[in-house]
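*Asks:* Sequence first, then the predicted structure:
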Amino acid sequence: MRLILNVIWLIFGGLWLALGYFLAGIICFVLIITIPFGFAAFRIGMYALWPFGSTVVDKPGVRPGAVVGNVIWLVVAGIWLAIGHVLTAIAMAITIIGIPLAIANLKLIPVSLLPLGKEIVPADGPQDRFGVRR
């Protein structure tokens, strides 16, 4: 089922969404000082390309640089990306077939708001003894 949903996602918006994130990542690498944002944009782009079967988790440990970077990202790009994902999810949810795609679009909001300090892992990946996926 994941394969079918991923293919439908890819056709109906996932490819363009991922290409947008990849373009943003390239621009961030060209600007040099924003290279950490470039890595985050590429990570989100890969997640946006094939979202079903993956989930976002926090990286372990304290990351003060990620907090500062996330605040900058939130102000500059994160809020606008989140609004775009919400609007796209509303448009996708109009049809019955689009409802899972809308849910996948909503899954992209947390990582598009605060991408630094996050990791994208398989949804059925290993868990620690408390049930937290790593």
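*Replies:* Structure received.
*Asks:* can we go C-alpha only for contacts and neighbour counts from here?
*Replies:* OK.
*Asks:* Show me the strands in the protein, by range?
*Replies:* For the chain, the strands defined by DSSP state E cover 54-58, 118-122.
*Asks:* Would you mind putting these into JSON lines with mean neighbour count alongside?
*Replies:* Shown next, in JSON lines, are the strands of the chain (neighbours: other Cα atoms under 10 Å):
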{"stretch": "strand 54-58", "mean neighbour count": "17"}
{"stretch": "strand 118-122", "mean neighbour count": "17"}
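*Asks:* Which among those strands is found nearest to residue 22?
*Replies:* Closest of the strands of the chain to residue 22 is strand 118-122, at 16.1 Å (criterion: Cα to Cα).
*Asks:* A further structure is provided below for comparison with the first:
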Amino acid sequence: MSLLGNILWLILGGFVTGLGWWLAGLIAFISIIGIPWGRACFVIGNLSFMPFGKEVVNRADLSGQEDIGTGPLGMIGNIIWFVLAGVWLALAHLVSALFCFVTIIGIPFGLQHLKLAAIAVAPIGKTVVDRS
């Protein structure tokens, strides 16, 4: 079922969204100082291509140990991200989710936009894993 959802998601805008996140990641990498945010953009971009059957988890919970992105520096990075971009990106995904929730067919897509909104708020220190 997630394969069908991902195919429909790609056709109905997920491909463009993923490319947009990847482009933002490339721009962040060019600035050198934006590398942590660029990495986060690529994680979100990958999720944006195929969100069905995926889950966002904290890397510290997954590996059992903290790294630079899950510790205090990651928290500072998430605060900077939230102030500069995260709040606006999350709002965009929330509005998209509301439009999807208007129709019964769009409810699964709205749920995926909510997932993307959650990671857009604070992406540093998070990773995407298969739900199974």
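*Replies:* All right, it came through fine. This one's a predicted model, so the numbers in the text were calculated from it and none came from an experiment.
*Asks:* And the strands of the first structure: which comes nearest residue 98 of the first structure?
*Replies:* Here strand 54-58 is closest among the strands of the first structure (Cα to Cα), at 18.6 Å.
*Asks:* State the distance from the residue most central in space within the second structure to residue 51 of the second structure.
*Replies:* Closest to where the C-alpha atoms of the second structure average out (Cα atoms, centre = their mean) is residue 44, at 3.2 Å. Per Cα to Cα, to the nearest Å, residue 44 of the second structure is found 9 Å from residue 51 of the second structure.
*Asks:* next one: residue 115 of the second structure
*Replies:* 8 Å.
*Asks:* again, but for residue 123 of the second structure
*Replies:* Counting by Cα to Cα - residue 123 of the second structure and residue 51 of the second structure are separated by 15 Å.
*Asks:* the helices in the second structure, which residues?
*Replies:* 2-9, 15-30, 35-49, 59-63, 72-81, 87-101, 107-121 (DSSP state H).
*Asks:* coming back round to it: neighbour-wise, which of residue 115 and residue 51 of the second structure wins?
*Replies:* Neighbour count, other Cα atoms under 10 Å: between residue 115 of the second structure and residue 51, residue 51 has more, with 27 against 22.
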